[in-house]
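[1] I'll drop the sequence and a predicted model, then ask my questions.
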Amino acid sequence: MKSQLLRSTALLSSASLISKVIGFIYIIPFTALVGTTGYALYKYAYGPYAIMISLSTMGIPLAVSKMVAKYDSADNEVLIKKIFKSGFFLMFASGVFFFLLLYLSAPLLANIVIDENNGLGNKQEDVIFVIKMVSFALLIIPIMSFFRGFLQGFNIMGPSASSTVMEQIVRILFILIGTFISINLFDSSITNAVGIATFGAFMGGLAGLLILIVYLYKNKKVYFETLYHPTKFNSLSTKSIYKDIIANSIPFVLISLSIPIYQNIDTFTINSILLSIDYNQLEAETVNSVVGLAQILVLIPVSITTGLSMSLIPSVAKSYNEDNMVILRSTLNQSFLVLAIIILPCSLGVLILSDSLYLLCFGVNNSPVLGGLILKFFAPAAIFIALQGVTSSILQSLNQHKKAIRNLLIGILIKVVLNFILPVYINEFGFIYATIAGFLVSSILNINTIHRIVNLKISLIIYKLLSIVLSSCVMIFIVYLTDNFLNSIKIFNSSMYLDQISKVFISIISGIIIFLITMVILNFSKYKKYSKSHG
């Protein structure tokens, strides 16, 4: 059982990591093809699409997975059959509804983000076109997500992992090849190229769905043949099944929406706010695009940290349900240490290397000076975004769904209010500080709620936390010196990109080595002695 659990976790984690890496890498050649204005157009489509995907699936695949696992362990084939039929219909109907909602709302969204009275930048009809193109993916993705959840309920992770990777590979290939052919071979407009790119979501979803359909068809006897035979178990009504699915899914989807909501607040307010303080449309769209590109880099360490910390969450739920506070506090402390040991050095490293990282990833044609500056200010946000995500998950494991949602909404409200206030005084940097403030407040509220429930014993890990902070400070000092030294010389005089790659690589490696050495010098393992004397 343990080896099966580890294998399943490894499969899904690997697929998720591969998918994220591929999803990041393609942005570099894509922005080189379409530029900041083209990427802004792409962002206008994918922002609302991300929200619609979360709403259309509503966390139902996770709920279905739990319900299938529950009734499979009880050999209740009748209920599993009902769950499959009910869940499939629910996902199909949800996909159609949100496809129509996004498709028909395209003119309204375009009107929000683009000022037609300003002749610069993208036009409303451009935004309408790309939003309509991406909306077709909503007919596919919810059904694919449902199939993944259904199979995971039987602890069958291989097809889901393959589907996840294939979806991303096909999507990225379609985006890059389609954009390149459109611009370079057919001399098409940036709008048409971005429209083709957004349709890549549909093609990727179709590829991922086909893998799951083929697997289910080949194994239909295993999953469906026995479902037609009645069993001794009583059956729930279809209405009860719908109620259970939705009730289990709503809290998860609301929390998972936190980052997309923050992103969309920026996407749909930056232009109008900057126009009100004397920016023109092109300048506002450039800032909008650069903020989105910088956020991609900021979210890379966040995704790694959240994944590692989330692996501890089942232990939190189990310990809490068993009322084992000693194990629960130990698990939470471990979770916070995992969070700190990765997010602190990563976010500070991005801060120091912001200029080189942005230039290396997005090139000289995508506002590298502004991008490097925004990334520098944005980098610390990774700490609070990760902390909010992990603490929200912990609250959900402690059955505190309402408080997790309340704290999230308070942070979002702060973000919205500050988004309209701060840019008046500090221009584009106001959007960044608004994001940091929102996630920081939500994180503090989450930690306070967790402490009131379990009486956290942070004193038991204070030495380790201080060791991580001090090691991170030493690391960024060395990285800063290394970066400045490498700036004064040219390793590859013939190539700016090779020079940037070598500089970033050397700085990162030196930072990692110094961080680890400092941790050893500070005797990181001293925690055990400290905890015994302060328990």
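    The structure has been received and is ready for your questions.

[2] Please count neighbours and contacts with C-alpha atoms only from this point.
    Will do.

[3] now the residue most central in space within the chain, nearest residue through space, not along the chain?
    Centroid-nearest residue in the chain, with C-alpha atoms, centre = their mean: Ser303, separated by 6.1 Å. For Ser303, ignoring the flanking residues on the chain, the nearest one in space by C-alpha to C-alpha, 6 or more residues apart in numbering is Ala386 at 7.8 Å.

[4] which other helices and strands contact whichever strand or helix holds that neighbour?
    In this assignment (DSSP states H and E), Ala386 forms part of helix 381-397. Under the contact definition 3 or more C-alpha pairs under 8 Å, 6 or more residues apart in numbering; DSSP states H and E, helix 381-397 sits against helix 238-256, helix 281-310, helix 313-321, helix 325-352, helix 401-421, helix 429-454.

[5] which one of these lies closest to Ile22?
    Among those, the nearest to Ile22 by C-alpha to C-alpha is helix 281-310 (11.8 Å).

[6] Show me what counts as buried in the closest one.
    Neighbour counts using 16 or more other C-alpha atoms under 10 Å place 281-295, 297-310 of helix 281-310 among the buried residues.

[7] Report the inter-axis angle for that helix versus helix 325-352.
    150 degrees (axes from the mean of the first three to the mean of the last three C-alpha atoms, to 10 degrees).

[8] Now do Val96 against Tyr103, distance only.
    10 Å (C-alpha to C-alpha, to the nearest Å).

[9] alright, now check it against this:
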Amino acid sequence: MLKKDSLLKGTIILAAAALVVRFLGLFQRIPLDYMLGSIGQAAFNSANTIYLLLLTIATGGIPLSISKMISTRYALGRPDEAKRIYQAALMFGAVTGLLLATAMFVLAPVYERLSRVPDSAVSLQAIAPALLLFPIIAMMRGYFQGRQIMAAGGISQIMEQILRLIGGIGLAFIVLGLGWGDKYGAAAVAFGSVLGSIGAFSVMMWFARKLKKQDRDEESAIATDKAAKPSSKLPFRTIYREIFRTSIAAVVTAMTVQFVYFFDQSFFMRLTSVFYNHDTAIKVLAEYTNRAMGIAGIPPILAIALGASIIPVISSAYALKNMEEVQRQSSLVMRIVFFTGVPVALLLTVASYSVTGLLFKSPSGYDTVALLTAGAIFQITMMISNSILYGLNKPKQPMYHTFIGLGLKVVCSLALAPFLGVYGLIIGSSICFIVITLLNVRTINKEINLNILGNKWFAYLAAIAVPALAGWGTEYLVLNLTDAWANKVSYFIAAAVTSVIVGGLYLIMLAALRVITPEDVRSFPGPLRKVLTLVLKPFYKRAA
């Protein structure tokens, strides 16, 4: 028996799935660093980035639209219309998947010549079949969310990542063991996404069969006049018009990060040809795509969870014209991001040398990791401000802001990359995220007055600067003291001690400077409130 999930339970399921998926995605990159050379890593990450961008364009926002359409029809007692929408969505997913997979496979050699990333065509062709199933899977996830069965999407995402990780890495071991080289080793890892798509589709089909049987049993148990309620013949054209009208804005904003990474990978070799020689460029590209992008993907995990949970809360309050509650919730979620998401990015930035050395083969590229992870702070604020605007029923505004930000990204990258190399590309990305955030906040403030930190901004910056300086000093000291130890042990000790110093000093500074008060803590969600109360209580007692 499939049971409907409450809003809170559904949010927890999706957030937990996103957390697991992000970490599994990171741990796929770690063995690549040991198994493949720079060319193999660059080839795989090029294929993976294009695949994720195409998948986002094909499905981003559409499952959410389908979810709303399905839930509305069931709420109005029109299950036949809901099933018709589901059929239209599956057809759209099947056709889109076939077109994208074919295009990616056929055009792979063209992209290799355009990007100048050696051996990337084979990896692109290896990952292309995954696009056959994933658009269909995305439509099914939207349908199940509309039926309030969140476990289907969550479990399928986790199964996808597990098979992608184990299958891709396992195949790469076999291919490399046969002596086929990095070219086919990278393609083997890419093919792991195909295995993941099969696993995810199998999970969704199991849930679909079970739900279909459950619906059939419920329909047979209820005496209904079938002649009075004929099957819906809602035109597909009408369905698609509704889907696209409500999802295009979400697709544009959802593709922001993937487009930024796609642009960097596609034009890296061309834009940095003056700054690097060919071999150095391949090495830096591999470090950027495998190490920096992997670690920089950790801080936004919280934003994904918060963004999913805040939209319905703000939407409900806004629909009731309860602007005081809209202001309170919007300010609260931004405050939580600054208090919790920013220090994670700060720590990974400060300890980038140790973290990179611990996770990967060497700490090479740690400066790229530090700069990209620091920019993730602005990526987080962009994502949360997008979610707030969706809750305020203003999806077009973040879409327009995204176009402006991406335009600036392209211009800044073209101007800076020839002189600064990879740093110019990352600076361009950060400018993109900052501009989108500022434009979003300006639009939000036209509806409500966001009160994030009030007059505590200077105190908050001090609460960040002091732990950052202490963290850099601590890492340098510990690395020197443990220089004679095994490298991995030295990196681990340095990262651990730096984490304690940065985290501890950050909390002390927040309390000592009264950046966060007991009143602030009481407004936070339960789990976070309990942790902060336990940690900060001694400092508040001393202050009193």
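    Thanks, I have the structure now. Note that the structure is predicted; figures quoted are calculated from it, not measured.

[10] Quick one: closest of the helices and strands packed on helix 381-397 of the first structure to Met133 of the first structure.
    Ranking those by proximity to Met133 of the first structure (C-alpha to C-alpha) places helix 281-310 first, at 19.7 Å.

[11] wait, isn't Ala207 of the first structure in contact with Glu167?
    Yes: the pair Ala207 of the first structure / Glu167 is scored as a contact, 5.7 Å apart, by C-alpha atoms under 8 Å.

[12] Comparing these two, which residue is more hemmed in?
    Glu167 (25 against 21; other C-alpha atoms under 10 Å).

[13] Tell me roughly how far the longest helix belonging to the first structure lies from the second structure on average.
    Criterion DSSP state H: the longest helix present in the first structure is helix 77-113. Helix 77-113 of the first structure: mean distance to aligned residues in the second structure after superposition is 1.2 Å, counting by mean C-alpha distance after the TM-score superposition for the first structure.

[14] Where in the second structure does that helix align, residue-wise?
    Alignment of helix 77-113 of the first structure against the second structure: residues 79-115, by TM-score structural alignment.

[15] and if you look at stretch 14-34 of the first structure?
    Against the second structure, stretch 14-34 of the first structure falls on residues 16-36 (TM-score structural alignment).

[16] Buried ones in that stretch, by neighbour count?
    16-26, 28-30, 32-33, 35-36.

[17] so how far is it off the chain centroid?
    13 Å (C-alpha atoms, centre = their mean, to the nearest Å).

[18] Could you check which residue of the second structure pairs with the residue nearest to the centre of the first structure?
    Match for Ser303 of the first structure (TM-score structural alignment): Ile301.

[19] How much space separates that match from Met399 of the second structure?
    In terms of C-alpha to C-alpha, Ile301 of the second structure sits 22 Å off from Met399 of the second structure.

[20] swap in Thr381 of the second structure?
    From Thr381 of the second structure to Met399 of the second structure the distance is 15 Å (C-alpha to C-alpha).

[21] before we move on, what about Asn455 of the second structure?
    Distance, Asn455 of the second structure to Met399 of the second structure, using C-alpha to C-alpha: 31 Å.

[22] Identify the residues contacting the counterpart of Thr267 of the first structure in the second structure.
    With the correspondence set by TM-score structural alignment, Thr267 of the first structure lines up against Gln265 in the second structure. With C-alpha atoms under 8 Å, 6 or more residues apart in numbering as the criterion, the residues that contact Gln265 of the second structure are 46, 115, 285, 289.

[23] Leaving aside the residues adjacent along the chain, what's closest to the last one?
    Nearest non-adjacent residue to Thr289 of the second structure, counting by C-alpha to C-alpha, 6+ apart: Asn45, 6.2 Å away.

[24] burial count for the one you found?
    Asn45 of the second structure has 27 neighbouring residues, counting by other C-alpha under 10 Å.

[25] That one sits in which helix or strand?
    In this structure, Asn45 of the second structure sits in helix 38-59 according to DSSP H and E.

[26] distance from that helix to the first structure after superposition?
    With mean C-alpha distance after the TM-score superposition for the first structure, helix 38-59 of the second structure averages 1.3 Å from its match.

[27] Next secondary structure element downstream of that helix?
    Reading on from helix 38-59 of the second structure to the C-terminus, the next helix or strand found by DSSP H and E is helix 62-75.
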